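Novice: Coordinates only, no sequence provided:
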């Protein structure tokens, strides 16, 4: 059973100039999210107005809602960044897209404005959605899949024949990292809880380890690259598994550079940077069947609170991405 948000504007007359959006007027727990009627925005220079069919839900949405974003987030705001939909209007200077094009990607560099019937998005953070890819699946991809892609290829430069250890491999970023690395010809060791091992093998992991219960640094063969999606002690322990001259890339916490240097390891921390070019490459991987998406929960827009309760563990959360369906 899902909990729909209270509609604070039920008496508002709906016109083509208004839209439903999940808003936050104060930072806090999931109950601060409200479903409201607000003016439909108009695209500015370099922007696209997307009629949203589906919006992805990620941990960064919860950080923003709770007031823990590393970026300034003026209130009130509309939550959400991952979207898939159709082009409703084009701002000045946008020539890459046409009206009614099916697109997917991220709204903006503040990661807001996606949980709505219409969303403004930066044109250089969108790509054409392949015709055979459903909007729900496309909305599950952008931030997590691009994070995995950039960790592997932009920062670690993973290639054919290399050995990669992925820590936190059963999470949404990790599952794409496993698949991308395998598609690139790497030998993949997936680190996750034992319960996820069969799943990780099914999506291409060559070997699996339980990074919480095992002394994996003693059991793992030397690797060229560690992709860290866990941080903390596990990240530090993983340095001893990397060959001299190898690389550790983290998307969750800054590595200890001095400690990495004692192992002759290059250590990198990065923030995701979603671009049209990477989205195009990811879409091609998914469309070809080399990479599969996994939807953990599909909810209506009005159940955004439920989605955030799943993120925080107060409701059961299946493995996979949470997605809000905006257009039935």
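Specialist: That came through fine. What you see is a predicted model, and the numbers here were worked out from it, not measured in a lab. Numbers count the residues shown, from 1 in each chain.

Novice: From here on, just use CA atoms for contacts and neighbour counts.
Specialist: OK.

Novice: all strands of the stretch 151-300 of the chain, in order?
Specialist: 163-167, 187-191, 207-209, 223-228, 242-250, 266-269, 295-300 (DSSP state E, counting those that start in this stretch).

Novice: Tell me which of these approaches residue 280 most closely.
Specialist: Across these, residue 280 has its closest neighbour in strand 295-300 (20.4 Å, C-alpha to C-alpha).

Novice: what's the offset of the closest one from the middle of its chain?
Specialist: The gap between where strand 295-300 is centred and where its chain is centred comes out at 15 Å by C-alpha atoms, centre = their mean, to the nearest Å.

Novice: May I see the buried residues of that strand?
Specialist: 295, 297, 298, 299, 300 (16 or more other C-alpha atoms under 10 Å).

Novice: One more: stretch 235-254?
Specialist: 235, 238-244, 246-251, 253.

Novice: nearest to residue 125, of these?
Specialist: Lowest distance from residue 125 to the buried residues of stretch 235-254 (C-alpha to C-alpha) belongs to residue 251, with 19.2 Å.

Novice: ok, that closest one - contacts?
Specialist: 147, 151, 228, 229, 269, 270, 271, 272 (C-alpha atoms under 8 Å, 6 or more residues apart in numbering).

Novice: what does residue 294 give?
Specialist: With contacts defined as C-alpha under 8 Å, 6+ apart, the neighbours of residue 294 are 137, 140, 319, 320, 321.

Novice: Now, those residues that are in strands?
Specialist: The strands, defined by DSSP state E, take in residue 321 from the contacts of residue 294.

Novice: how about the helices of the stretch 101-250 of the chain, start to end?
Specialist: With DSSP state H, counting those that start in this stretch as the criterion, the stretch 101-250 of the chain has helices at 135-139, 142-149, 172-183, 197-202, 216-219, 232-238.

Novice: export those helices to a markdown table and tack on distance to residue 39?
Specialist: Shown next, in a markdown table, are those (distance: least, C-alpha to C-alpha, whole Å):
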| stretch | distance to residue 39 |
| --- | --- |
| helix 135-139 | 23 |
| helix 142-149 | 26 |
| helix 172-183 | 33 |
| helix 197-202 | 44 |
| helix 216-219 | 53 |
| helix 232-238 | 44 |
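
Novice: ok, and here's another one to check against it:
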């Protein structure tokens, strides 16, 4: 992800239908009326909805590319049931229905899909963390249930989810093995990797064999190699594709983890941002 554009998460579009289905009960399905006075609302916000104002110059994906996208902004308007949010709060999460008025962007979201952002962090940087960081969090701790001292192997560390998974592991005293081309050793260790395994060699299999959890962000042939190397009790969690369990050794398991951005997980991410233990992994 770049540091100049609010970008959707790599895997987010593939899960849009499922996420949108969960949001339909709380998100207005109509777009914001562009011709209305003020900031463009034709009707009052529904319970639980928030209208966010983007920073000048920030962009969002076109409606045709993805109806939901990562975002950071300032609360411009709240409904009666605002869930503790107030006008002026800095937040990040996911939103929809982009609207522009006088070169200022507005988006619609709900209290269940954003969290307050307290630490000074550029809005675009914060936006890149929402779906990637919550996906990494779910894989390590909600689905993987990792405990301090256990080992997680992250494939591939150079992906947004992978780089954030390394930081989350370090923040919770989980030992991480980064699987990536070896020319990035210094970077992965700086993010929290205890060891780096070259994805182009059989070190990939060795790294998966000793892990309690394998985080897969690649899928395909690499995923099949990783799954076949798992030991009894090992778990492979993928945000790239659904694992073929016919390739899993006896006693190993695997599952596909969908992107689900919730305020509860975002709040945990915000806490780590506040203390400087989680930051966007910038491109080399």
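Specialist: Sure thing, it's come through. On a predicted model such as this, the values are computed, not experimentally measured, just so you know.

Novice: re the thing from before, which two among the contacts of residue 294 of the first structure are spaced furthest apart?
Specialist: So, the contacts of residue 294 of the first structure by C-alpha to C-alpha: farthest apart are 137 and 319, at 14.5 Å.

Novice: out of the two, which sits in the busier spot?
Specialist: Between residue 137 of the first structure and residue 319, counting by other C-alpha atoms under 10 Å, residue 137 is the more crowded of the two (20 against 14).

Novice: And the more buried one, what's its match in the second structure?
Specialist: Under the alignment (TM-score structural alignment), residue 137 of the first structure pairs with residue 125 in the second structure.

Novice: before we move on, back to that, list just the nearest of the buried residues of stretch 235-254 of the first structure to residue 133 of the first structure.
Specialist: Distances from residue 133 of the first structure to those, taken by C-alpha to C-alpha, are shortest for residue 251, at 27.0 Å.

Novice: Buried residues of stretch 168-180 of the second structure, list them for me.
Specialist: So stretch 168-180 of the second structure, judged by 16+ other C-alpha under 10 Å, has buried residues 168, 169, 170, 174, 175, 176, 177, 178, 179, 180.

Novice: In the first structure, point out the residues matching it.
Specialist: With TM-score structural alignment as the criterion, stretch 168-180 of the second structure aligns to 180-192.

Novice: Tell me the residue in the first structure aligned with residue 87 of the second structure.
Specialist: Match for residue 87 of the second structure (TM-score structural alignment): residue 99.

Novice: Over to that match. Which of the three states is it?
Specialist: coil (DSSP: H, G, I helix; E, B strand; the rest coil).

Novice: So it sits against residue 51, correct?
Specialist: No. With contact defined as C-alpha atoms under 8 Å, residue 99 of the first structure does not count as touching residue 51 (10.6 Å).

Novice: what is in contact with the two at once?
Specialist: In contact with both residue 99 of the first structure and residue 51: 86, 87, 88, using C-alpha under 8 Å, 6+ apart.

Novice: Just give me the neighbour total for the second one.
Specialist: By other C-alpha under 10 Å, the residues close to residue 87 of the first structure number 22.

Novice: looking at this, it is in a strand?
Specialist: Yes. The assignment for residue 87 of the first structure (three-state DSSP) places it in a strand.

Novice: The second structure: which residue goes with that one?
Specialist: Checking TM-score structural alignment: residue 87 of the first structure goes with residue 75.

Novice: returning to that earlier point: select, out of the strands of the stretch 151-300 of the first structure, the one closest to residue 306 of the first structure.
Specialist: strand 295-300 (8.3 Å).

Novice: and the closest one, what other elements does it pack with?
Specialist: Secondary-structure packing of strand 295-300 of the first structure (3 or more C-alpha pairs under 8 Å, 6 or more residues apart in numbering; DSSP states H and E): strand 321-325.

Novice: other SSEs contacting the strand it packs on?
Specialist: So strand 321-325 of the first structure, by 3+ C-alpha pairs under 8 Å, 6+ apart, packs with strand 47-57, helix 135-139, strand 295-300.

Novice: Name the residues that touch it?
Specialist: Counting by C-alpha under 8 Å, 6+ apart, 53-58, 115, 136, 139-140, 172, 294-301, 303-304, 307 sit against strand 321-325 of the first structure.

Novice: Looking at residue 99 and residue 51 of the first structure, which is more packed in?
Specialist: Using other C-alpha under 10 Å, the more surrounded residue of residue 99 of the first structure and residue 51 is residue 51, with 23 against 13.

Novice: what's the more buried one in contact with, if anything?
Specialist: Here residue 51 of the first structure is in contact with 85, 86, 87, 88, 117, 118, 119 (C-alpha under 8 Å, 6+ apart).

Novice: Counterpart of it over in the second structure?
Specialist: Using TM-score structural alignment, residue 51 of the first structure pairs with residue 53 in the second structure.

Novice: Scan the contacts of residue 51 of the first structure and report the most crowded one.
Specialist: In the contacts of residue 51 of the first structure, the most neighbours by other C-alpha under 10 Å go to residue 119, 34 neighbours.

Novice: Distance of that one relative to residue 89 of the first structure?
Specialist: 10 Å (C-alpha to C-alpha, to the nearest Å).

Novice: Count the neighbours of the aligned partner of residue 291 of the first structure in the second structure for me.
Specialist: Using TM-score structural alignment as the criterion, residue 291 of the first structure maps onto residue 278 of the second structure. The tally of other residues near residue 278 of the second structure (other C-alpha under 10 Å) stands at 22.

Novice: pretty sure residue 278 of the second structure contacts residue 163?
Specialist: No. Assessed by C-alpha under 8 Å, residue 278 of the second structure is found out of contact with residue 163, at 10.1 Å.

Novice: which one in the second structure is aligned with residue 252 of the first structure?
Specialist: Match for residue 252 of the first structure (TM-score structural alignment): residue 240.

Novice: about what we covered before: and the contacts of residue 251 of the first structure, which of them are buried?
Specialist: Neighbour-count burial (16+ other C-alpha under 10 Å) is assigned, among the contacts of residue 251 of the first structure, to 147, 151, 228, 229, 272.
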